[in-house]
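Trainee: I would like the atomic coordinates for the input below:
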Amino acid sequence: MSAPERIPTRRVTTGAMSAELLAEGELTVRGRIREASNAALHCTVSHQGREADCIYKPVAGERPLWDFPDGTLAQREVAAYAVSEATGWGLVPPTVLRDGPYGEGMCQLWIEVTSESELLALVDAEEPEPGWKAIGFAEVGEGRTALLVHADDERLRRLAVLDAVINNADRKGGHLLPTAEGRLYGIDHGVTFNAENKLRTLLWGWAGEPLTGEAVDVLKGLKESLGESGALTGRLTALITAAEIDAVRARVDALLTSGKHPEPSGEWPAIPWPPV
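Mentor: Presented below is the predicted three-dimensional model:
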């Protein structure tokens, strides 16, 4: 009997990535990301000659939170990916809910980042320079403060709209992943979709400014997909509660009605800590 033909392994990038690989591939744990607040495991996933690096966050490794139901963070990460895909902007890496070595959890494509794209900065000035948006002043030691700014970048602006829709309570600088190909991804969406307003982000630079025409068109598309029999409603129903889906609809309606980026409510800390 001849030896079976060896299928060459092909490393998968975002362009060739499919949910099938993440959902059906064999997960092999390579190590733990110790900086993560919840259990986050660096893995490889392999299926039918394809292979990719990924992050696996088992539900069993989630720390309880006072304002989110226990054991729901993985589902919220997948729900954020569903909304991102519905926008057409592709701002969240491919993400699925699946079984793994430590039980059910979130599995997300690993994104290789580039250090050449500067998105955040601290500047010794009262106002940002052209090409930058002010976030606020931060203490930098010895009684001094500096202006924290983010780039006036259309990719960040799209992410700011997505965060407003999903009610992201933790958009930190470390959750922004620029790639060498010019893409920008946002990660760590476990604390999203709360029915109460909890938007907390570094991307306040456009607060109160008119939404772009592109954003308005995207929001109209989301509104349609969030109808009772809409495709996005169907995806979210398996991941978050009916009340939370209603809150998504309400946030989309509020954005379309105002036509502007949201502003801090004053009822919740506007900027996450630590910010990066």
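Trainee: Going by C-alpha atoms from here, please, whenever you check contacts or count neighbours.
Mentor: Noted.
Trainee: Give the buried residues for stretch 110-120.
Mentor: Applying a neighbour-count criterion of 16 or more other CA atoms under 10 Å, one finds Trp110, Ile111, Val113, Leu119, Leu120 buried in stretch 110-120.
Trainee: Return the residues in contact with the third one.
Mentor: With contacts taken as CA atoms under 8 Å, 6 or more residues apart in numbering, Val113 has the following neighbours: Leu177, Pro178, Thr179, Ala180.
Trainee: Wait, the third one touches Trp110, no?
Mentor: Going back to what we said before, that points to Thr179. No: here Thr179 does not reach Trp110: they are 11.4 Å apart, not a contact under CA atoms under 8 Å.
Trainee: show me where the stretch 1-150 of the chain has strands.
Mentor: For the stretch 1-150 of the chain, strands defined by DSSP state E, counting those that start in this stretch occupy the ranges 10-11, 26-32, 41-47, 50-58, 95-100, 103-109, 120-123, 132-141, 144-151.
Trainee: er, the stretch 151-276 of the chain I mean
Mentor: Assigned by DSSP E, counting those that start in this stretch, the stretch 151-276 of the chain shows strands spanning 176-178, 184-186.
Trainee: Another for comparison:
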Amino acid sequence: MDEVLRDGELTVLGQLRAASNASFLCDASKDATVVRCIYKPIRGERPLWDFPDGTLAARELAAFRISSELGWGIVPTTLVREGPFGLGAVQEWITELDEDAVGQALLGLFPVDALPSGWLPVLRAVTSDDEEVVLAHADDARLARIAVFDLVVNNADRKGGHVLADSDGAVYGIDHGICLHREDKLRTVLWGWAGRAISDDHLADLQRLGKAIAGVFGDELRTLITDEEVTATVRRIRRILDGPYFPRPVSGLGPVSPIPWPPF
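Mentor: From the prediction side, this is the model:
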């Protein structure tokens, strides 16, 4: 699959109109093998006030490389290559689980008095019909691992729609273009574990990641993000290891909300 995504001919099937940046559903084909993927050309990236222009594709790739180095498989196969509209990020398309058939989702909105067992509340809100609801997510180990990953990569946009579950039971995180900033910018809907301890297994993997960044893997990351951003990543890993608990959201400090909008 990696070879097809890297070298195959990209055929555009359509555009994802709801995406913030130009995003195209494509087929990559080579030697009769076809892989469905998402292609995000750099020239279609919307300028942001706090991230340098033209850097989102490289951040998508850096997030994938970090996920792979951890061995967690959170980010689908991602690379940067030429496409129909120039250089851009190309990522394996994940066919999401049919939640209606399975009867279980990972994130959702519920009446405040009807939160299911095994779900963790994140915030309360009021709908346009004046109904009070609670945003919650499942107390699921696969989601918890994504929450730890987001701490490491400083994910500024973990919406509910950026978490996908496939038919094999794997849970993926997508859309990592606004990650790895040197300043703390964590914005996520996965706050349900706030104050809880991070597992020893995750901490052991983070120790290994920190050592890898101090070596050849760090040099690889510096081809994608700045020295300062690599240093900030190491600092975040050390902070987690020194205080191995999920952080609590902080609101009202500066322009960054702890929860992305819209949350889904």
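Trainee: if we can go back for a sec, ok, and the contacts of Val113 of the first structure in the second structure?
Mentor: Compared against the second structure with both residues aligned by TM-score structural alignment, their matches' CA atoms under 8 Å, the contacts of Val113 of the first structure retain Leu177, Pro178, Thr179, Ala180.
Trainee: Tell me the spacing between the equivalent of Ala238 of the first structure over in the second structure and Gly243 of the second structure.
Mentor: When the second structure is aligned by TM-score structural alignment, Ala238 of the first structure is paired with Thr223. Applying CA to CA, to the nearest Å, the value for Thr223 of the second structure to Gly243 of the second structure is 30 Å.
Trainee: How about Gly218 of the second structure?
Mentor: Noted for Gly218 of the second structure: a distance of 23 Å to Gly243 of the second structure, by CA to CA.
Trainee: what span of the first structure lines up against stretch 43-60 of the second structure?
Mentor: Per TM-score structural alignment, the counterpart of stretch 43-60 of the second structure in the first structure is residues 60-77.
Trainee: max-length helix in the first structure?
Mentor: Longest helix of the first structure, by residue count under DSSP state H: helix 242-258.
Trainee: returning to that earlier point: what's next to the match of stretch 43-60 of the second structure, contact-wise?
Mentor: Under CA under 8 Å, 6+ apart, the answer for stretch 60-77 of the first structure is 37-40, 57-59, 95, 97, 102-106, 188-194, 239-240.
Trainee: Could you do stretch 196-214 of the second structure as well?
Mentor: Taking CA under 8 Å, 6+ apart as the rule, stretch 196-214 of the second structure contacts 69-70, 145, 148, 218-219, 221, 234, 237-238, 240-241, 244-246.
Trainee: Now which residue in the first structure aligns to Phe85 of the second structure?
Mentor: Using TM-score structural alignment, the partner of Phe85 of the second structure in the first structure is Tyr102.
Trainee: thought its match was touching Pro58?
Mentor: Yes: using CA under 8 Å, Tyr102 of the first structure is in contact with Pro58, at 6.1 Å.
Trainee: the more surrounded of those two?
Mentor: Neighbour count, other CA atoms under 10 Å: between Tyr102 of the first structure and Pro58, Pro58 has more, with 25 against 12.
Trainee: which ones are touching the more buried one?
Mentor: For Pro58 of the first structure, the contact set (CA under 8 Å, 6+ apart) comprises Ala39, Ala40, Ala74, Gly100, Tyr102, Gly103, Glu104, Gly105, Met106.
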